[in-house]
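Asks: pasting the structure only:
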């Protein structure tokens, strides 16, 4: 359920096959671009606008094939997560961050993560070969780590902030910080971030006594920060990234067409 995690030194892994890397599509050949002209096109439209708009439209069509409409019911894994009634999903369109929040006794708990942890670059050839081998063997795809900032606050008593990574159904804890002022731990302003700098963030989790590590893990599991949540976070990050990418494509196309 939990694993002791070292800080990442290697590049992030590629996105799993459920949200395919955006490799070049098999699109019609691009017509040669004419030399840049000093004279401006009428109405502020460039000579390449129509071709760019067409390519964006093709990309939108391709991506929408694997995405349900905004009015459709959420995927089963999201419906099941919401039906459990433990966590509230705070997902604002256009933002790259997602927050999961809940109350536990007198505690306010927040799990904050970002779609910025998703690597949408094309995988190397050896990675593609490995993925194809996994498909042939019927083995599941290797997931990707999503960094999480977990905050547990008590009014007037301060906050714990846990830096962890959700990966393969486990939370890898890196360190646990304590702030006497819960606002300092929970606020997402530039001022709060500046005030947190220079403060002692606590020891690396793996350096703690193993019995202390085990009790911290039990402490978090009791509050719903468990294997189910560790599986949900990367899945929802992928879903969110796909939605935001499609929205970005449509917004850019609208701008180009204006």
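Replies: Okay, I see it. Treat the numbers as computed from the prediction; the structure is a model and nothing was measured.
Asks: please count neighbours and contacts with C-alpha atoms only from this point.
Replies: OK.
Asks: check contacts around the spatially most distant residue from the centre of the chain.
Replies: Here the chain reaches farthest from its C-alpha mean at residue 39, the gap being 43.9 Å by CA atoms, centre = their mean. Shown in contact with residue 39 (CA atoms under 8 Å, 6 or more residues apart in numbering): no residues.
Asks: now do the SS call for it.
Replies: coil (DSSP: H, G, I helix; E, B strand; the rest coil).
Asks: then this one, side by side with the first:
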């Protein structure tokens, strides 16, 4: 399902949340006082600290492995069986990809960040009767927090031309908002993961804001995406699959950390 009731600021807010970087805060240090209190760590104490970290990590790994679901949840397998989508293995990565083939000789690629999706609020927070209403800035930031970035690339198998759709997904409502549609002369230009290709895609003209397009063109592109499986069912799948994959990645992260500190 697609929503065009959203204001343009939703897209801007979500992109800002995706690209924002926090500068480190610097604290002034009293060098004279610091020089009077040099830090001395013996080899024994340093080793104990490593052992402490390793013990905590071991406990965390044991807890997570005990609760880990090894097999793909039934709801996810049901989605794959019903839609024809399949997951592309991406161990150690936040970015997940699923693909499908259409009857018209196209390959549909759907990309989403499992960490970003997993951190989306599942329920709208209700204000306490006595709580103050959110400010305009808080409301704007909250709007950005409700969306995750989803990239859909449709490749025409006959000539390998492609169109990339940048979408914003609202997991609570199961809706998608089209931010832009960009045509590419080749699948490689649209999908290649090298740094050079990433820069090239940033420099490409992505067209006018989607909401500025002719109403009929907007509706036809939305209908096209829905016919390729970009719908409420996909949004539900993305939410469930992101939790499943993020948990697998977290367990592997714990194990890798434990290996270092052993």
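Replies: In hand now; what should we look at? Small disclaimer: the values here were computed from a predicted structure and weren't measured.
Asks: before we move on, back to that, could you check how far the residue farthest from the centre of the first structure is from residue 256 of the first structure?
Replies: To residue 256 of the first structure, residue 39 of the first structure is 19 Å away according to CA to CA, to the nearest Å.
Asks: which residues touch the residue nearest the centre of the first structure?
Replies: Residue closest to the average C-alpha location in the first structure (CA atoms, centre = their mean): residue 115, at 2.5 Å. Shown in contact with residue 115 of the first structure (CA under 8 Å, 6+ apart): 96, 97, 237, 238, 240, 241.
Asks: wait, which of these is closest to residue 58 of the first structure?
Replies: residue 241 (18.8 Å; CA to CA).
Asks: what's the match for that closest one in the second structure?
Replies: Per TM-score structural alignment, the equivalent position to residue 241 of the first structure in the second structure is residue 246.
Asks: now the helix or strand encompassing its match on the first structure. Mean distance?
Replies: Using DSSP states H and E, residue 246 of the second structure sits in helix 232-261. Overlaying the first structure shows helix 232-261 of the second structure at a mean distance of 1.2 Å from the equivalent residues (mean CA distance after the TM-score superposition for the first structure).
Asks: residue ranges of the helices in the first structure, please?
Replies: 49-64, 76-83, 125-137, 182-186, 190-196, 210-222, 227-257 (DSSP state H).
Asks: so what's the gap between the fifth one and the chain middle?
Replies: The gap between the average C-alpha position of helix 190-196 of the first structure and the chain average comes to 23 Å, counting by CA atoms, centre = their mean, to the nearest Å.
Asks: quick check: which helices or strands does that helix pack against?
Replies: Using 3 or more CA pairs under 8 Å, 6 or more residues apart in numbering; DSSP states H and E, the elements in contact with helix 190-196 of the first structure are helix 182-186.
Asks: what does the fourth one give?
Replies: In this structure, helix 182-186 of the first structure makes packing contacts with strand 146-154, strand 158-167, helix 190-196, judged by 3+ CA pairs under 8 Å, 6+ apart.
Asks: so it corresponds to what in the second structure?
Replies: With TM-score structural alignment as the criterion, helix 182-186 of the first structure aligns to 187-191.
Asks: and what of the second one?
Replies: Aligned using TM-score structural alignment, helix 76-83 of the first structure spans residues 74-81 in the second structure.
Asks: that stretch vs the first structure, average offset?
Replies: So stretch 74-81 of the second structure averages 1.5 Å relative to the first structure (mean CA distance after the TM-score superposition for the first structure).
Asks: buried residues in that stretch?
Replies: Within stretch 74-81 of the second structure, the residues scored as buried using 16 or more other CA atoms under 10 Å are 76, 79, 80.
Asks: can I assume the first one is in contact with residue 240?
Replies: Just to be clear, that refers to residue 76 of the second structure. Yes - using CA atoms under 8 Å, residue 76 of the second structure is in contact with residue 240, at 7.4 Å.
Asks: quick check: neighbours shared by these two?
Replies: With CA under 8 Å, 6+ apart as the test, residue 76 of the second structure and residue 240 reach no residue in common.
Asks: ok, the closest residue to residue 181 of the first structure other than its chain neighbours - contacts?
Replies: Leaving aside its chain neighbours, residue 181 of the first structure sits nearest to residue 158 (4.8 Å; criterion: CA to CA, 6 or more residues apart in numbering). If you count contacts by CA under 8 Å, 6+ apart, residue 158 of the first structure has them with 178, 179, 180, 181, 182.
Asks: how deep is the residue nearest to residue 114 of the first structure when sequence neighbours are not counted tucked in, by neighbour count?
Replies: In this structure, residue 114 of the first structure finds its nearest non-sequential neighbour in residue 97, 4.3 Å apart by CA to CA, 6+ apart. Residues near residue 97 of the first structure, counting by other CA atoms under 10 Å, number 17.
Asks: tell me which residues touch residue 97 of the first structure, please.
Replies: 91, 112, 113, 114, 115.
Asks: residue in the second structure matching it?
Replies: So, by TM-score structural alignment, residue 97 of the first structure is matched to residue 95.
Asks: distance of that match relative to residue 112 of the second structure?
Replies: With the distance defined as CA to CA, residue 95 of the second structure ends up 6 Å from residue 112 of the second structure.
Asks: how many other residues sit next to residue 147 of the first structure?
Replies: Considering only other CA under 10 Å, residue 147 of the first structure is surrounded by 22 other residues.
Asks: what's the answer for residue 232 of the second structure, then?
Replies: Neighbours around residue 232 of the second structure, by other CA under 10 Å: 19.
Asks: map it onto the first structure.
Replies: By TM-score structural alignment, residue 232 of the second structure lines up with residue 227.
Asks: pretty sure its match is touching residue 165, no?
Replies: No - contact criterion CA under 8 Å: residue 227 of the first structure and residue 165 do not qualify, at 11.8 Å.
Asks: could you name every residue contacting both of those two?
Replies: Joint contacts of residue 227 of the first structure and residue 165 (CA under 8 Å, 6+ apart) are residue 171.
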